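> got a predicted model here, sequence first, then my questions.
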Amino acid sequence: MRLPLLLVDPPLDPSGDEARSALRRELLKPEYHDTDVLGRVLDWIDHALDQTVDRATSAPPLSTFAAIVAFLLLGLGLAWLLSRVRRTSRLAGARGPVVEDRTVTAAELRAAAERALAAGRHGDAVVEGFRALTVRQVERGWIDDRPGATAHEVALSLAAAHPDQERRVAAAAGLFDEVRYGDRPANGDQAAEVLALDDALAGVRR
C-alpha cells in the first residue's frame, strides 16, 4: 500500500515573527523618516544601476543591451517628471498680477498683442492679449478695477460677468499664467484664441 506524498512547506529562515520584528526595527531607522523623497529615489536608482552594471559583466549581450535601454528610458522619464515638478512649483509660487502698468489702455495692449502675433511671438501675444481683455472689461465697467489681481481672480470676475464664456475665460487665464510665470511656449492658435476671446467679451463681430 502506497502512502500519499505530503508536500510540506520548508521552514522559514528567519521565521515570520522574526522577519516582522526585523522589518519594524529597520523601519525605525531615521533614514526612513526624512522628507527627501527625491533623494531616496535617486539613491535607489544609483544603487540599481550599480547592480545592473555588475550583473552585465556576466550577462549575455542582449540582456545587457535591454538593461541599458530600460535604464535610459527610466532616466528620461525621471527627467521629464522633475521638469514638470519644477515648473509646477515655479508656477505655484510666482503668480503675479495680470496688469503691471496701470496707465496702459486696452487699445495699446491689444495693438501690442497683434504685433506680437504677426511677428510670431506667440507667448507675448497671449500675455498682452489677456491683459488687453482684462483692461477692456475694466474700462467698460464689466469688472472692477482691482490692482494686483491675478489671472485666476480676473477669470472669476469675468466668469461672473460673462457666464456663457466661463470655459474660455478659465482656459485663457490658465494659459496666461503658464506662459507668463511658467515659461511655457504658446502657439499661434492659442494666441489667436485669446484675441478672439477679447473680441467676444467686447461684443465685436469679425
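That came through fine.
> all contacts plus neighbour counts: C-alpha atoms, from now on.
Will do.
> name the single longest helix found in this structure.
Secondary structure of the chain read by DSSP state H shows that its longest helix is helix 61-94.
> ok, and for that one, which residues are buried?
Within helix 61-94, the residues scored as buried using 16 or more other C-alpha atoms under 10 Å are 64, 67-68, 87, 91.
> can I get those in JSON lines with distance to residue 175?
Shown next, in JSON lines, are the buried residues of helix 61-94 (distance: C-alpha to C-alpha, whole Å):
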{"residue": "64", "distance to residue 175": "44"}
{"residue": "67", "distance to residue 175": "40"}
{"residue": "68", "distance to residue 175": "38"}
{"residue": "87", "distance to residue 175": "14"}
{"residue": "91", "distance to residue 175": "11"}
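> look up the closest residue to residue 125, ignoring the ones flanking it.
Distances taken as C-alpha to C-alpha, 6 or more residues apart in numbering place residue 113 nearest to residue 125, at 4.2 Å, with adjacent residues excluded.
> quick one, what contacts the one you found?
Residues counted as contacts of residue 113 (C-alpha atoms under 8 Å, 6 or more residues apart in numbering) are 124-129, 195.
> same check, this time on residue 117
Residues in contact with residue 117, defined by C-alpha under 8 Å, 6+ apart, are 124-125, 188, 191-192.
> nearest to residue 179, of the residues you listed?
Distance to residue 179, by C-alpha to C-alpha, is smallest for residue 124 among these, at 8.4 Å.
> one more to weigh against that first structure:
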Amino acid sequence: MTVTGGSAAAPALPRADDAPLDISRLPAREAAERELSKPMYHENDPNIVERGLDRFWDWVDGILHAASQSTPGGLVGLLAVALLGIALVAALWWRLGTPHRAPGATADSLFSDGPRTAEEHRAAAARHAIAGHWNQAVQERMRAIVRSLEERALLDHRPGRTADEAAAEAARTLPAHADALRLAARAFDDVTYGGRTADEAAYRRVEELDTALERTRPTLDSAPTGTPS
C-alpha cells in the first residue's frame, strides 16, 4: 500500500559523535586545577607576608578563644586575669628593683671607671649627697675609703677588687673597724647590685667610717694585705 501525501518524518537517530562526554572524576579535577593555576586567577591574592600574618592572628584568636572558654566569665574574666598578672609583675619589679647579677663576679669590681684619687671620690660623694642622690653618694664614699687605704699602702692596688674583698682585707690591718667596713661594703652591694635604695642615714654611716679610718693607725702585726711573693 502506497502512502500518499505529507507523512510525518521519522525521528533522526543520534550519531556516534553526538554521545554525551563522560569524564572520570580524577581527570576532571586535574583539568580544573590546571585552569585555576593560571596567573589571571591569582592577581589579587595576598603575598606570603600577608598570609603568614593571617595565620598568626588566626592562631592567636584560637588561643584567646580557648582561654576565654575555660576562664570563668569568658573574655572579660580572661582580661581580668591578665591585668592581675601585669599588676603582680609590676609590684614585684617595684619591690625588688631591676634584676642584677650577684656580687663577687669579676665584672662587679668596686671601681667601674678610670682611676681617681680618694679626694676626687669624696668630692663626687658630697655632690651626690647635696643633690639627695644617696645611692651614688654611698657608692662614691665607699670608693673613697678603698682608694684612701690604697694610697696609704694599707691595701695593695688590685684591679677587679670588690667591696666585700676590700673590706675583708682592710679588716686585717684595721680590726677595730672590721664590722663597720663589712656594713659599708654591704651597703655598697645593696645599692649597686641588689636594687636597693639608700637613704641619708646609710650615707652618713659610710662617711663617718671614712673620717674615722683617716684618723686610725694600722695594726702593724696584722697579716699583710698584699699577695705573698
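On my side now, so go ahead. Owing to the predicted nature of the structure, the values given are computational and were not obtained by experimental measurement.
> tell me which helix or strand residue 50 of structure 2 sits in.
Per DSSP states H and E, residue 50 of structure 2 falls inside helix 48-70.
> and that helix, which residues are buried?
Applying a neighbour-count criterion of 16+ other C-alpha under 10 Å, the buried positions in helix 48-70 of structure 2 are residue 68.
> need the strands for structure 2, in chain order.
For structure 2, no strands turn up when DSSP state E is the criterion.
> my guess is residue 75 of structure 2 contacts residue 68. True?
Yes: look at residue 75 of structure 2 against residue 68 with C-alpha atoms under 8 Å: they come within range, at 4.7 Å.
> and the residue nearest to residue 125 of structure 1, what pairs with it in structure 2?
The alignment partner of residue 113 of structure 1 in structure 2, by TM-score structural alignment, is residue 125.
> point to the residue nearest the middle of structure 2.
If you average the C-alpha coordinates of structure 2 and look for the closest C-alpha using C-alpha atoms, centre = their mean, you land on residue 99, 9.0 Å from that point.
> residues touching that one, list them.
194-195.
> from residue 190 of structure 2, how far out is it?
Noted for residue 99 of structure 2: a distance of 12 Å to residue 190 of structure 2, by C-alpha to C-alpha, to the nearest Å.
> for residue 102 of structure 2, same thing?
Summarising the geometry, the distance separating residue 102 of structure 2 from residue 190 of structure 2, computed by C-alpha to C-alpha, is 10 Å.
> before we move on, what about residue 124 of structure 2?
From residue 124 of structure 2 over to residue 190 of structure 2 (counting by C-alpha to C-alpha), the distance is 19 Å.
> got it, and residue 168 of structure 2?
Residue 168 of structure 2 sits 17 Å away from residue 190 of structure 2, going by C-alpha to C-alpha.
> got it, and residue 70 of structure 2?
For residue 70 of structure 2, the distance to residue 190 of structure 2 (C-alpha to C-alpha) stands at 44 Å.
> ok, now residue 63 of structure 2?
Note on residue 63 of structure 2: its distance to residue 190 of structure 2, by C-alpha to C-alpha, is 42 Å.
> then residue 119 of structure 2?
When distance is defined by C-alpha to C-alpha, residue 119 of structure 2 is 24 Å away from residue 190 of structure 2.
> can you check residue 50 of structure 2 too?
For residue 50 of structure 2, the distance to residue 190 of structure 2 under the criterion C-alpha to C-alpha works out to 50 Å.
> hang on, the earlier thing: just the buried ones from the contacts of residue 117 of structure 1?
With neighbours counted using 16+ other C-alpha under 10 Å, the contacts of residue 117 of structure 1 contain these buried positions: 124-125, 191-192.
> same list (the residues you listed) but as CSV, adding distance to residue 48 of structure 1.
Compiled in CSV, these are given as follows (distance: C-alpha to C-alpha, whole Å):
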residue, distance to residue 48 of structure 1
124, 45
125, 47
191, 45
192, 48
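> where along structure 1 do the helices fall?
16-27, 37-56, 61-94, 106-118, 122-139, 151-161, 166-182, 188-202.
> on that earlier part again, show me which pair in the buried ones among the contacts of residue 117 of structure 1 is furthest apart.
By the measure C-alpha to C-alpha, those have their two most distant members at 124 and 192, which lie 11.6 Å apart.
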